[in-house]
Every structure is written in structure tokens, then in C-alpha cells.
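Novice: Here's my sequence, what's the structure:
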Amino acid sequence: MALKAISQFPVAFGVCLAVAAVGAAHAAPADLPELLRSIPLNLEGRHVDGERQVEVWGTLYDGTRFEAHYTPRGVDDIEVRGHHATLPLALVDRFVPGAARTYPQLSHITRLTQIDRSETGQVEVEGWTIDGRAVKAEFDRAGRLIGFEND
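Specialist: Coordinates of the predicted model:
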């Protein structure tokens, strides 16, 4: 019995090293904004373009596919794809502080699928209602709701 356990040690040790290597391969880049670090992400890829915008992609903890873009000034957009894909609703307040409390119409969003911040500071939020209607909210750079569509 002891001999069998010893002979299996290299296999078990190899598996542990492989798991550690996979974890290291998905470690968050040092420049990943705190907003993205706050979401349980499994990064699968990263690309930096010539203008210092970084694109990252991978999966959320539940397997949902995501893609995000950021620059040194912060996250420009984050989007999820899939039939039941959703981002944490708390992200809206990270882009527009106090929005959920200030604008009750945002409670119609049950599946948040995309948040974009323009170069001018405007924020657009997209998602779906529980009954499958598309929802889109737009905020100016001061955080005021300037448009709301619930189709």
C-alpha cells in the first residue's frame, strides 16, 4: 500500500503543478482596473492596441463570456454574451455613482449585458427586463439620466 502511494506521488504532484500553472496563466494583469478586479473573472486573452487601449476577454465565474476595454483613465466598456448572460447590477453604480438609488426605472433591468463609457464621459447601460424586453439607459457625464428606453 505504501509503495502504491509513493508511486502515485509524481502523478499527483504533476497535477498540482499543472493546476498552479493554469492559475498563473489567468492571473490578472497588474494594470487591470480595480473595477474589473472586483468581478470574479477568468481572463483568457489580452490585447493592447497602439493607442494604449487594452482589450481583455474570458469568462465570468458562471461560464458567461465577457469582453472589456480599458485605458489608463479606467474601464471604457464591459459586455457579456450568451442567452442568460448578465453582469452584476452593482456595476451600474460603479460607472454612475448612486444611479440605482436615484433612478428607480433602472430596477426594470434584470439582466445587465453591457456598460459603455464614451470619451466625453457619457455612460450607456443595456440589458433586459424579466419579460424579455430590451432596456437602454443613458447618463450624461454628471450622472443625470438623459435617456431611457424600455422596448
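Novice: contacts, neighbours, all on C-alpha from now
Specialist: Will do.
Novice: Just give the number of residues close to the nearest residue to Val54 once chain neighbours are set aside.
Specialist: Excluding the flanking residues, the one nearest Val54 by Cα to Cα, 6 or more residues apart in numbering is Val48, at 4.5 Å. If you count neighbours by other Cα atoms under 10 Å, Val48 ends up with 13.
Novice: separation between Val48 and Ala25?
Specialist: Distance of Val48 to Ala25, given as Cα to Cα, to the nearest Å: 17 Å.
Novice: With Asn42 instead?
Specialist: 10 Å.
Novice: For the comparison step, fold the sequence that follows:
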Amino acid sequence: MLVVPGFNKAHNHLPSGLKSVRISLAGMDPSWETVQDSLRKVEGRTPESQWIEATIGPSIANSPEATRFVLDKIAPNHPVRLLSWWGHVGLYNSLGLREMGIAEDQPDPKGGFYERVTNGKTLTGKGCEKNAYLASHQLCKNGPIARREHYGR
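Specialist: Okay, the predicted model is just below:
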């Protein structure tokens, strides 16, 4: 008898297909300060309304300081999306939320949730599980599925 785990992987993490400027960061867990500095550099040379994306790690995903309000100050004219490398946490700025059809009063989607500030209503910009941060995902019914201009297909 031989047990060999891992031959049948039950899910995968496909790229989003979003047309964007990608920020390349060193390591799998960049600091919040590093992401902010990199975003400032990229924001200044990126055409207005162009998406900006980066990959984040657990430090940012778990940081209460990492919110859309900070991203809004750095890149108010660019939708921003920071996705975790493990594929289950995303952080948007306010314009990014709006572009993806995620309203301020958005209810938590099936199988995911939106982080909110202490008042329980205002979104921090973080969503957990793909149906919360990828509005085109089949479980998120309120996203811009028909708005293909943001996607590379």
C-alpha cells in the first residue's frame, strides 16, 4: 500500500485577466510601506484610470493599517487591486471597488466576506475569497461581468 497525496488538486488560481500595470515586489511578503512606496512610483507614470495591481503577502492581508483609505491618498485617479499570492484575499482602493461594482453597502457574497471598519458598514477595501474580490466570479452577482473593457479578452 502506498499513499501519495496531492495528485488530485480540487481547485486552482487562474490569473485575473485584468488589463493593468503590475508592480513587481521582491519576496512573498512585502511590507505595507514597500507597497505604498512602489505604488507612489508607479502611479506618477501610469495613465489616469489605468488599473494598478500588485501581489501581497500575509503581513498586508492581516494588517489593520492596509485599507482603501491609504490607497486612495496615493492613487486617487487609478483603480488599485492588491491580491494575495495564495489567492484568497484582495484589497481595493475606492475607485477599484467602484469599477468592479462593489458598492459601499455591498452585502457579503456567498462563500466570502468584506472587511468593514468598526461601524460595521464602511468597507475597508479588503475582501476574502474570490467571490468577494473578483467581481466577475460566478458567485458575485453584482459585478461588471458584461463590462469587458477592463479585461484582456
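Novice: Need the TM-score from the superposition.
Specialist: The TM-score (TM-score structural alignment, normalised by the length of the first structure) is 0.30; 82 aligned residues with a Cα RMSD of 5.1 Å.
Novice: one step back: which one of Asn42 and Ala25 of the first structure has more residues nearby?
Specialist: Asn42 (19 against 13).
Novice: Could you name the helices and strands sitting against the host helix or strand of that one?
Specialist: Element membership for Asn42 of the first structure (DSSP states H and E) is strand 41-48. Identification of packing neighbours for strand 41-48 of the first structure by 3 or more Cα pairs under 8 Å, 6 or more residues apart in numbering; DSSP states H and E yields strand 54-60.
Novice: by contact count, what packs against the longest helix along the second structure?
Specialist: Counting by DSSP state H, the longest helix found in the second structure is helix 32-43. If you count contacts as 3+ Cα pairs under 8 Å, 6+ apart, helix 32-43 of the second structure packs onto strand 20-23, helix 68-74.
Novice: For the last one, which outside residues touch it?
Specialist: Residues from elsewhere that reach helix 68-74 of the second structure (Cα atoms under 8 Å, 6 or more residues apart in numbering): 36, 39-40, 43, 80, 91-95, 124-126.
Novice: returning to what we had before: can you redo the helices and strands packed on helix 32-43 of the second structure as a markdown table with mean neighbour count and distance to Tyr133 of the second structure?
Specialist: Below are those laid out as a markdown table (neighbours: other Cα atoms under 10 Å; distance: least, Cα to Cα, whole Å):
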| stretch | mean neighbour count | distance to Tyr133 of the second structure |
| --- | --- | --- |
| strand 20-23 | 16 | 16 |
| helix 68-74 | 18 | 13 |
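Novice: Give me the buried subset of the contacts of helix 68-74 of the second structure.
Specialist: The neighbour-count test (16 or more other Cα atoms under 10 Å) marks Leu39, Glu43, Val80, Leu91, Tyr92, Asn93, Ser94, Leu95, Thr124, Gly125, Lys126 as buried among these.
Novice: now, among the residues you listed, which is nearest to Tyr114 of the second structure?
Specialist: Nearest to Tyr114 of the second structure among those: Lys126, at 5.9 Å, using Cα to Cα.
Novice: Just the angle for the longest helix that the first structure contains relative to strand 41-48, thanks.
Specialist: In the first structure, taking DSSP H as the definition, the longest helix is helix 2-25. Relative orientation of helix 2-25 of the first structure and strand 41-48, computed by axes from the mean of the first three to the mean of the last three Cα atoms, to 10 degrees: 50 degrees.
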